[in-house]
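model the following, please.
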Amino acid sequence: MHEQLDAYLEHLRRERQVSTHTLDGYRRDLLKVLALCEKNALTHWSELDGRSLRSLVARLHAQGLGSRSLARLLSAVRGLYQYLNREGLCRHDPASGIAPPKGERRLPRTLDADRALQLLEGALEDDFIARRDQAMLELFYSSGLRLSELVGLDLPALDLAAGLVRVQGKGNKVRELPVGSKAREALHAWLELRLLSNPGDGAVFVSQQGRRLGARAVQLRVRQAGVRELGQHLHPHMLRHSFASHMLESSQDLRAVQELLGHADIATTQIYTHLDFQHLATVYDQAHPRARRSTESAPALGTGAAPSERSTGDDE
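Prediction:
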């Protein structure tokens, strides 16, 4: 079973070319399933049935594993069994018909437009690290890049004259994105200083030693900028969420935002419509004279309250 699992993971790496992050997640999930099989003295993947897998999902949920993590585990199992069936090693899929428990869908945290402006227009020193960090922040917010896309960015992918950046996203899909004028200015200023580090490769963002910045280093710099300029926690994906939310709020073009973000499924992009509606609902509640929700109880019948003294809560 270990050999077949290793062969499947190698298939994902070489044939499907999934990201290292995705591969590690699938490995962790499938090792949980393998541990269940070993506990039940199963010696072949064909012996795992739906009842045992359902029990595992229920136990992991009871231990606090969220619905999204369980959905990924079931997806990993389905992928494994598609491979095993194709190789003639199995004739069933124990994950068939099993759905993860429904969990509360949390809306992504974003910066509003004023806070984003405050972050990007803070005091800026003219030195290597400050210029580099400013260019990273501007590019995250200007083009909605994922952390992995920014870290993997090489110089040939930038066309500042045309205002374009080419990134390689999930599933090795390449897309071209616009780069705003403020981001172009920040990148020009950074690239003039970049050569001071004598960079060893073509990475756009490098350390003072000339090495490509890793994901952890970028996360740290973004977090420090959030504390310094906004007094709050900030991470790269919050800038991507803010980009998407502000684009959708202004354009109302869900398909365009989907393309910019590189989402394969528009349902993933639709979460930003909830953010947009949340903003509209807040404005409505604050502005409409008969929309304000009152937490006070309405006057009891027979108290003689005049109509003008009544709460301005929901219409009857």
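
alpha carbons only for contacts and neighbour counts from here, please
OK.

residue 57: how many residues sit nearby?
23 (other C-alpha atoms under 10 Å).

which helix or strand contains it?
helix 50-62 (DSSP states H and E).

report the distance from that helix to the chain centre.
27 Å (C-alpha atoms, centre = their mean, to the nearest Å).

compare with the first, here's sequence two:
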Amino acid sequence: MSDQARQAVIKFLNYLSGEKRASKHTLSGYQRDLARLQNYCSEHNIQDWRELKPADIRLYIAGRHKGNIGAKSIQRELAAFRSFYRFLLKNQIAEQNPLLTIQAPKAAKKLPKNLDVDQVAGMLDAKPDVVLEVRDLAMFELFYSSGLRLSELVMLDVKDINFTEGVLRVRFGKGGKQRQVPVGAKALCAVEKWLKHRPDVETSALFVSARGARLGQRSVQLRLEKWCSKNGLSEHIHPHMLRHSFASHLLESSQDIRAVQELLGHADVSTTQIYTHLDFQHLASVYDKAHPRAKKSNQE
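Predicted coordinates for the structure are as follows:
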């Protein structure tokens, strides 16, 4: 592609970083997706973004399908391209959007895995043996107590938790949104125990390493794996599974989807509705086991 076309991509990424304050993860994804589209254009002798047609986009999608790329990945790429073309139109770098008539392929809905109440209790009732495990247990309690995302947990500062009111301030939610969430008594107790052992370091981070640095996301994942392995939990458990469990258990008990949406920090209730499917699975299971006419007779 022409230098002008490549410069347009750089301007767009700078716009996302500066004005939109997109995260490093988002920027990396957009950069990767647009690089693929640039490669496609170069292979098909398309020099300028004005030259790209809807037929080219369909051909690009077909190629991705051929490469066994899933519908969800293609949806994400098309979303990046749409955002890019909105930027091009706004800055008069293009006159038409070739994605207007393009429909993203539908992905099969995958239900998130969650733990049952007994599994969660078995995991969180285990006793820590060393100081780092006191910290780990406080993290895992907060995941389940407040339905946090992994990125939200690692960005917590000591000042974000209010022990008097039993609330937690999430300052770095998805899309830069803030919210307040309640914290259960067991989680508050676990965090208080950790703060007694937390190193006296300059960083404001709630959860720090043995060296006093803010814990990263990968470190939390590895600590959770180690904790589960030590306590005989055979199922592979990741941090987001505790968030899923929080949501499904809360919805199962309260039936209040709007409240669960607020607690999870979902911008759209449709995102939260996936947990109604989990809840229905639970109800269907109870029905099959308990209803006298639910089971098929062996004599049929």
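
now the TM-score, please.
After superposition, the two chains reach a TM-score of 0.95 (TM-score structural alignment, normalised by the length of the second structure), with 294 aligned residues with a C-alpha RMSD of 1.3 Å.

returning to that earlier point: the second structure: matching residues for the helix holding residue 57 of the first structure?
Per the alignment by TM-score structural alignment, helix 50-62 of the first structure matches residues 54-66 in the second structure.

could you pull out the buried residues of that stretch?
56, 57, 58, 60, 61 (16 or more other C-alpha atoms under 10 Å).

stretch 285-295 of the second structure too?
For stretch 285-295 of the second structure, it's none, nothing buried (16+ other C-alpha under 10 Å).

where does it end up in the first structure?
So stretch 285-295 of the second structure sits over residues 282-292 in the first structure, by TM-score structural alignment.

ok so, going back, how far apart are the match of helix 50-62 of the first structure and its match in the first structure?
On superposition with the first structure, the mean distance recorded for stretch 54-66 of the second structure (mean C-alpha distance after the TM-score superposition for the first structure) is 1.3 Å.

what sits against residue 141 of the second structure?
124, 186, 187, 190 (C-alpha atoms under 8 Å, 6 or more residues apart in numbering).

in ChimeraX, how would I select the buried members of those?
For the buried members of those, the matching ChimeraX selection, counting by 16+ other C-alpha under 10 Å, is:
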select :124,187,190
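
in the first structure, which of the contacts of residue 141 of the second structure still touch?
Retained in the first structure: 124, 186, 187, 190, out of the contacts of residue 141 of the second structure (criterion both residues aligned by TM-score structural alignment, their matches' C-alpha atoms under 8 Å).

measure the last one to residue 275 of the second structure for me?
Using C-alpha to C-alpha, to the nearest Å, one gets 27 Å for the distance from residue 190 of the second structure to residue 275 of the second structure.

from residue 147 of the first structure, how far out is the corresponding residue of the first structure for residue 25 of the second structure?
The equivalent of residue 25 of the second structure in the first structure is residue 21 (alignment by TM-score structural alignment). Residue 21 of the first structure sits 12 Å away from residue 147 of the first structure, going by C-alpha to C-alpha.

these two - which one has more neighbours?
residue 147 (18 against 9).

let me see the contact set for the more buried one.
215, 218, 236, 237.

just to check, the first one is in contact with residue 148?
Yes: the criterion here is C-alpha atoms under 8 Å, and residue 215 of the first structure meets it with residue 148 at 6.9 Å.

which ones are touching the residue most central in space within the second structure?
Nearest residue to the geometric centre of the second structure (C-alpha atoms, centre = their mean): residue 149, 6.4 Å. By C-alpha under 8 Å, 6+ apart, the contact list for residue 149 of the second structure reads 143, 239, 240, 243.

what does it correspond to in the first structure?
With TM-score structural alignment as the criterion, residue 149 of the second structure matches residue 146.

could you measure from that match over to residue 168 of the first structure?
10 Å.

what is the helix holding residue 57 of the first structure packed up against?
With contacts taken as 3 or more C-alpha pairs under 8 Å, 6 or more residues apart in numbering; DSSP states H and E, helix 50-62 of the first structure sits against helix 20-39, helix 67-86.

how close does the last one sit to the second structure?
Average distance, helix 67-86 of the first structure versus aligned residues of the second structure after superposition (mean C-alpha distance after the TM-score superposition for the first structure): 0.7 Å.

still on that earlier bit, mind putting the contacts of residue 141 of the second structure in TSV, secondary structure and distance to residue 74 of the second structure included?
Shown next, in TSV, are the contacts of residue 141 of the second structure (DSSP: H, G, I helix; E, B strand; the rest coil; distance: C-alpha to C-alpha, whole Å):
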residue	secondary structure	distance to residue 74 of the second structure
124	helix	38
186	helix	42
187	helix	40
190	helix	42
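
so can I have JSON lines of the contacts of residue 141 of the second structure showing distance to residue 270 of the second structure?
Below are the contacts of residue 141 of the second structure laid out as JSON lines (distance: C-alpha to C-alpha, whole Å):
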{"residue": "124", "distance to residue 270 of the second structure": "30"}
{"residue": "186", "distance to residue 270 of the second structure": "31"}
{"residue": "187", "distance to residue 270 of the second structure": "29"}
{"residue": "190", "distance to residue 270 of the second structure": "33"}
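
which one among the contacts of residue 141 of the second structure gets closest to residue 160 of the second structure?
Using C-alpha to C-alpha, residue 187 is the member of the contacts of residue 141 of the second structure that sits closest to residue 160 of the second structure, with 14.1 Å.

what sits closest to that closest one if chain neighbours are left out?
Leaving out its chain neighbours, the residue that sits closest to residue 187 of the second structure by C-alpha to C-alpha, 6 or more residues apart in numbering is residue 141, at 4.9 Å.

which of the helices or strands spans the one you found?
Residue 141 of the second structure belongs to helix 131-146, assigned by DSSP H and E.

how far apart are that helix and its match in the first structure?
With mean C-alpha distance after the TM-score superposition for the first structure, helix 131-146 of the second structure averages 0.5 Å from its match.

now do that helix: distance to the chain's middle.
On C-alpha atoms, centre = their mean, the centre of helix 131-146 of the second structure falls 19 Å from that of its chain.
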